[in-house]
Every structure is written in structure tokens, then in C-alpha cells.
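# Fold the following for me, if possible:
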Amino acid sequence: MENQMRNKKGNIKWTTAENTVCFYELKDYINFINSGSKSIRKRENYAAELINQYPIFSLRTPSALRQHFDYLNRVSIDEFSKDAKEDEVFRGILLMNNSYVCSQGVETPEPEEYEEELVDDFDIDDDDKQTDEYHFNLSDEEISSLTSFIGHGDFPKTFIAFLGNEGGLGNSSPRYNIDLLCNEFKKNNTNYFNEGNWKLGYWTVNNYDLNKRSIVPNSPFLYLTARILLALEDQESSVDDWFKKGDSKKLGKVKELIASGGLYSNKPGLKSALLDWRPLPRRDEKNYDFPYLNVDSNLYLKAFNFEGGAENPYNEWVNKRVSIFKNVLNKYHIPFLLSFGAVKSKLTLFKKIWPEIEFNEVTLEESNKTIYVSKEKVSSNTIVIATEFLDYQNLGLIGTMELVKFLKKNYM
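Sure, this is the predicted structure:
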């Protein structure tokens, strides 16, 4: 019996019962990661607690269980490239909004078989962080630069702009990101809203290179924006093809676009851009370990939600951002502006940029998601749409697909 539980390498297979527990706990594991607990050590401590909680994992090590959770997470959002027959029941399972419980008798490959797929692109362990890299004061010059930074993309030529809540950190520290935003990205005078004066707004344009093969982060936002751009650009395939679960060929194209720097870049064809409403980058919105020592995070977030009150010290930052966004969105004729997340705040922002703007509520039939669509084009050319955050648990794969269909049917 023991031999039947092992594969040819002698590794104990993951049983149906184990996978059922894993899928029952998967959503909490994802939330744990999203809360800022992304280091391997933290994830393995989390796995160790589950081993103590569930006797069924008694033969597993924290490392093996952590790898298995990471694997199931990727398979469940259909971002795993191998075509193993035994994985079909798991692929895309989070995209279908089910209860995260697997009830079918399917065994998955052992960690050793897919370990190379799980290149860890999270930040380094907390114990290895340098204080000056993660907790520091922003200088007046840096604050001026951050509030002046518009975003990523060739804005004068942009076809579709995505508006997010705030910038992330990628795989780097806050200090590294601040240096990029405040120094490196300011060097190119041609990317200034007003030549010679970066204080009125500046941006950076990613360099598209098909020969470049950078690491593709495990970012639903990047994957879904890439799918949107490719689906809008493709005049031959149907929109459904770009959002089909398990299509390794299309997924390969999505990854290629991201790895080659094609998003928010000088890429030929339809060009995209990314703006972030709040100017201070951080690991994620749920991370309460705010990096900036001389910024009151509570007042800062309230101000950018338009809930700060007249005495909020960050209202000046908000007014500057409104002015900069208004200038760039009115100067450059961008056909589509898609806003994701914090819908109430974004609708208020749009009213400040375009006082005349009015929205229709449209319910997407299959996903039952609501999008807010400007009744008329603003700035003589732009359709504005606001909706839930762009990931697999909010707008979702189906909602994103329906959004692209809506754009193509009504405006292209």
C-alpha cells in the first residue's frame, strides 16, 4: 500500500483528501500572501501551522506544503503552462468563483516535478530587509517628484489607458522604486508634459524588445491588461479566444508581451499606458507596514478617497494630482480610459477632471458585473469606464472578457 502511494521517484503523491483540504484553505492562503506576507519563510510558517491543524498533512514538510499551495494557486488561476492531464480539474478553478473545494479524484504532480516553474518573485525575507530600504523619510524633492509623476506609457500616442489605485514595488524595495521614480524616470525631457519643467508632470515609456526576456511577475493585473490589449488588437481571433482557460498558445502570447516590455511601451500597434491615482508606491494596498515614516498613512488614504475633510494636510497633494491628470487627459486624445478599483473615489475624481461628465450603469450579462460608462466622450475623444479592481476575484476573467466585447461592439 505504501508503495502505491509513491511515484517512480519515491515521492509521496498528493491525495484527493489532501487536495480537498488544500482547496478549502487556498483562499485564506491567497489572502495571507496579499496581506504582505510574501517571503518564503512566512509562507512556510503558515504551512507549518496547517500541518499542526490537519493530521492529514502529517507526512508533509512545511516546504513541500508551501510549494504545493503555490502550485495550486497558479493552476487555479490558469497561469500554469504545463499540460498535465491530471491537472485539468484544477485549471482555472478560481476564475469560476467556486468554493475552492475539489471533489474529484485527481492527483497532482509532486513538487519536485514543477519546482522550476515556481521561481519565487516575491520580496526578500523580513529578517534580511535593511531599515533604510523599507522605512525612511521622503524628502521634499521626492514628494514633489512623486506627486508630479504621471505614469507609464507613450501618452501622446496612447490608445487605451488604465487607471489604477497606486503603484506597486515589483520585486524591489520601496527605496529602489523611489529612486527610479524620482531620478531615473525624470532624465528624459521629451517625456515632460511641459518641456523643461518636470514639476508639471512627467512619465516614462517602457522599451519594447522582443528579444528581452524579463521575469514575468505573478500579477493578475498585468496578465489581464495584457489580455485586454491583445484582444483589442487582434482582428482575426474572437475576444473569447484571449480569455479561454487552458489555452497555452494564447497564454504564451500574454507572457511574451509582458516579458518583452510591451505593456505601456513604444510597441508598434495599439499603445497602452498606466496611471496610478495615489502617488506613493508600496507592496500592496492591504500591507499595513507603510514604508514612509513622515507620511500619515491614515490621513493620506482618506485624502485620496476624498474623505479627508478640509483640514487634511494631504489635500494639497490631491489637488495637484487632479490638476496633472486633468492636463494630460485633456491634452492627449486617448480613446479609452479604463479605471479599476475604488469606484466611488474614481467617479469623484472624474467629476473633478470633467465637471460635465455623466455615467450610465451597465450590467455585464454573463459575469453580472457593473461597469460605469461615460454617456458622452470627454476631451472630444475619450470614453471613460470605471469598474471593480482588475484581478481574478473582483472583475474576474469573464467580466474582463465582457468588458473587451463591450468596447469592441460599441466603440470600435
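# contacts and neighbour counts: CA atoms only from here.
Fine.
# on contacts alone, who are the packing partners of the strand or helix carrying His152?
Assigned by DSSP states H and E, His152 belongs to strand 149-153. Applying 3 or more Cα pairs under 8 Å, 6 or more residues apart in numbering; DSSP states H and E, one finds that strand 149-153 contacts strand 197-204, strand 272-278.
# quick one, which of those strands is packed in tightest?
strand 272-278 (a mean of 24; mean count of other Cα atoms under 10 Å).
# Okay, buried residues for the strand holding His152 please.
Along strand 149-153, these residues count as buried under the neighbour rule (16 or more other Cα atoms under 10 Å): 149-153.
# Next: stretch 319-339.
For stretch 319-339, by 16+ other Cα under 10 Å, it's 320-326, 328-330, 333-339.
# Report how many residues lie close to Lys344.
12 (other Cα atoms under 10 Å).
# and the angle for the helix or strand containing it with strand 272-278?
According to DSSP H and E, Lys344 maps onto helix 343-353. Angle, helix 343-353 to strand 272-278, by axes from the mean of the first three to the mean of the last three Cα atoms, to 10 degrees: 100 degrees.
# Now the second one, please; I'll put the structures next to each other:
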Amino acid sequence: MTTTSAPGTGAPSARIPDYPMARATGCPFDPPPALGTLRDETPISRVRLWDGSTPWLVTRYEDQRSLLADPRISSDSDQAHYPHTGPAQRERRTLSRTFITMDDPDHARLRRMVTGAFSIKNVESLRPPIQRIADGLIDTMLAGPKPVDLVQAFALPVPSLVICELLGVPYADHDFFQANSRILVKRSTTARQGREAVLRLAEYLERLIGARLAHPADDLLSTLAERVRAGELSRREAADMGVLLLIAGHETTANMIALGTLTLLRHPDQLALVRESDDPRLIASAVEELLRYLTITHSGRRRVAREDIEIGGVTIRAGDGVIIANDIGNRDPDAFPDPGRLDVTRNPRHHLAFAFGVHQCLGQPLARVELQVVYATLYRRVPGLRLAVDFDRIPFKHDGLVYGVYELPVTW
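This is a model prediction of the structure:
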């Protein structure tokens, strides 16, 4: 906490808190309590980032939804006051820009190139192979020794195998791309470490794009290669898009599988509802509720104001950085009654875990199907699943851009 002058004035300001903020000891599933205080008392306020910048933090659900749909808000990471999450992430955006940090029309043009692969119809066609992947991993886990780390045995392989199949990336290379992904999603990664990881992944995907140019296949990398052949993308641009899809396609879902499982183990009444249900609607509701309750993209959605915006009694000036703290927005009692209670029957489909507006998560249909398959299968097939260590020994990813656990030792 530091005391500064209010931006744009010479007057002393209130103390500006550092962001991100710490979770309360013993409450690893809940957002930091300081975020709740800000939402209740000053829902649009300044915070201080790692580089000393002081963007606006938006904490109330309705304000967040409004801004995410506002064309006056920019996702362009090249803007001077874009609130980067850390030095590695700033370096990554410098080396490798993709549609998620662009505005329309470039954002829409590039996103359309891969939208078809993540359509609801196409993703639903993947449900049977996802089921086979989940069942195969559970078979292996049940046949092996106990205890087992559920992250390595199940949570990480499921989405990795799925995104590899969809993209056309050899799963045999999973140690390589998972290791470099871990570097890029850790807040403490240095600029140099981030640069090296980005370049390793980009060079790897560029080689795969080159192979698809010579020998097309029925996968998403071949679709990108065709865009290269048509002159719509350079090989490096196609590779950068491949890196984005590869990282996003396994990191977030893997963390949701593991953290969601741990959450249910700590809420046995809710676990019982999921385990004993054969109703797809209940499973879908449980997925939405866990997405809301956990909001693993817990570093906020990062934006810059294009124009002056009046919202919540505050003027956000053109050029100001903005962070939309969707983790605390998803715990807003004005949007979700009794928001601190996990209730798998509530189906809060209007949550902001996937953001909102034109930049909402491209891969959300795939993530939903993967989680529906996993939650409907794992606890039914392993009904005695339980922690193999005390809860206070579980290592949480407090230093990650995506929240989760590093390990989840379980037995049955």
C-alpha cells in the first residue's frame, strides 16, 4: 500500500492498494476480501500494478458487463497504458500479438479464421472422443498404484489430448509445450524467461505449420496453413495463433478440472448431487456454478479506454488502463443470490468467467463439454475419491495468471 497523488491532480489521494491482492488464509476458493470491500464501498477505483501504473479496477458485476460490451473499451495491448499482468506477459505481447489483444476489424477477421472449430455443433461432435479419453485415463489410474496426483494423471492430460487432436499437435510433445506454457502463465516469470518460452513455442508451431503446408490434414493447423497459402497470414502469424490456442486449450480446463474436483471434495453434499445424477442438465448447471464460484482467470480482464467513459459516478479518461475483476463480479450479491455459497443446482449461465461481449472466450463451448464429460464421469467411476493429504498441504497457484493447484494427491 502506498500514498500518492491522485492521477491528473496535485492533490494527495487515498492509499492506492496493490493489485493483485492476497486471498484470506484458509479461504483459497474465495476472491481476496479486499476486492469485496472495494466492490461494496468504491466499486471503480485505482490500483497499483507491478510496474507502478495505476489503472482503474472495476469490481461490480453490472459495471463489468457494461464495460465488456462497450466499444469505447479497447483490448489493444499496444496501447501505451495497457495494464499488463507482468513483465513476461508484456514481452509476450510484444513478440506475439493475436486477436485476443486486438480490436475490430482485425480482431474479428482473425477470430473468424478459427471460429468454426469451436462452434457448438463441432464441439458436440467431439463429446464421444472426449468421453473415451476421460474413460481411458480413469482406467489407467484405477489400475495403477495409489495415491495419485490427479493433476498429472487426469486433469492435465484430458484437455491436452483434446486440443492436440483438434489442432494437429503431436501429444508426444506434451512435456515440451506444457513446460513452456507453465512459464508463460506464472506471474513471477521474468521478461527474458517469457521471451525465450514464447520463441520456443512459436518456432515449434511454425515448423508444424510448415509441415501442414506440405502435407495438409484434417486439423486446425491445416486450416491456418491454408490461410498462409492464400496470403491472409504469415507463417509466424499462423504460428502465434497456434500458440494461443494450444496454451488456452489446455491450461484453463486442466485447472478447472483439478480445482473443481478439490472444491467438490470440500463440499461433499454438492459432490453427492453431481456423482449421483444422470441428468445432463444438472451436470451442465454444476459446470456453470463451478466456473462462477472459482473464476480461475483471477487476474482480471485487461483493457484501455478509447474515449472518456462515465460509469458508476466515475470518469474513466481516454487512455486510462482498466482491469475488470471478474472473480469478484461473479460473487456480486446483486447478480447472484448468496454468492459465497456453492450451489450446483443454480445454473448461473450469465456469469463472467468467459468474459462478455465480442472478446468473450472463443473456446468456451469446448471447455464446457470437456468439463461436463469429466464431472459426469470421474466421481461416478471413482465414488470413493478423496484427498490423500491434509487439505492445508495442497499447493495453490497463488502466483499464477490462471488459478488452480500444482498438485492434487488423491486416493479412493
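# TM-score, when you put one on top of the other?
The TM-score (TM-score structural alignment, normalised by the length of structure 1) is 0.25; 172 aligned residues with a Cα RMSD of 7.2 Å.
# how about JSON lines for the helices and strands packed on strand 149-153 of structure 1, with distance to Tyr71 of structure 1 added?
Shown next, in JSON lines, are those (distance: least, Cα to Cα, whole Å):
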{"stretch": "strand 197-204", "distance to Tyr71 of structure 1": "34"}
{"stretch": "strand 272-278", "distance to Tyr71 of structure 1": "29"}
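# Tell me which of the ones you listed sits nearest to Glu166 of structure 1.
strand 272-278 (4.7 Å; Cα to Cα).
# what angle do the closest one and strand 197-204 make?
120 degrees.
# C-terminal to whichever strand or helix holds Asn255 of structure 2, what's the next element?
Per DSSP H and E: Asn255 of structure 2 is located in helix 235-265. Per DSSP H and E, the first helix or strand lying C-terminal to helix 235-265 of structure 2 is helix 268-276.
# by contact count, what packs against that next one?
helix 235-265, helix 280-294, helix 364-381.
# buried sites along it?
Buried-residue list, helix 268-276 of structure 2, by 16+ other Cα under 10 Å: 270-271, 273-275.
# Switch those over to TSV; also include distance to Leu294 of structure 2.
As requested, the buried residues of helix 268-276 of structure 2 are arranged in TSV below (distance: Cα to Cα, whole Å):
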residue	distance to Leu294 of structure 2
Gln270	15
Leu271	15
Leu273	18
Val274	17
Arg275	19
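# Which of the residues you listed sits closest to Val369 of structure 2?
Closest to Val369 of structure 2, out of all of those and judged by Cα to Cα, is Val274, at 15.4 Å.
# Apart from its chain neighbours, what residue comes closest to that closest one?
Ile283 (6.4 Å; Cα to Cα, 6 or more residues apart in numbering).
# residues contacting the one you found?
Contacts for Ile283 of structure 2 were tallied using Cα atoms under 8 Å, 6 or more residues apart in numbering; they are 274, 277, 372, 375-376.
# measure it to Thr223 of structure 2 for me?
33 Å (Cα to Cα, to the nearest Å).
# and if you look at Arg229 of structure 2?
Arg229 of structure 2 is 10 Å from Thr223 of structure 2, by Cα to Cα.
# before we move on, what about Arg65 of structure 2?
Distance from Arg65 of structure 2 to Thr223 of structure 2, by Cα to Cα: 33 Å.
# Val410 of structure 2 too?
40 Å.
# Asp106 of structure 2: how many residues sit nearby?
Asp106 of structure 2 has 13 nearby residues by other Cα under 10 Å.
# Can you point out the buried residues in the helix holding Lys344 of structure 1?
343, 345-347, 349-350, 353.
# Pick out whichever of these sits closest to Met401 of structure 1.
Taking Cα to Cα as the measure, Met401 of structure 1 sits nearest to Val343 out of the buried residues of helix 343-353 of structure 1, at 19.1 Å.
# Go ahead and confirm that closest one touches Ile385.
No: using Cα atoms under 8 Å, Val343 of structure 1 is not in contact with Ile385, being 9.9 Å away.
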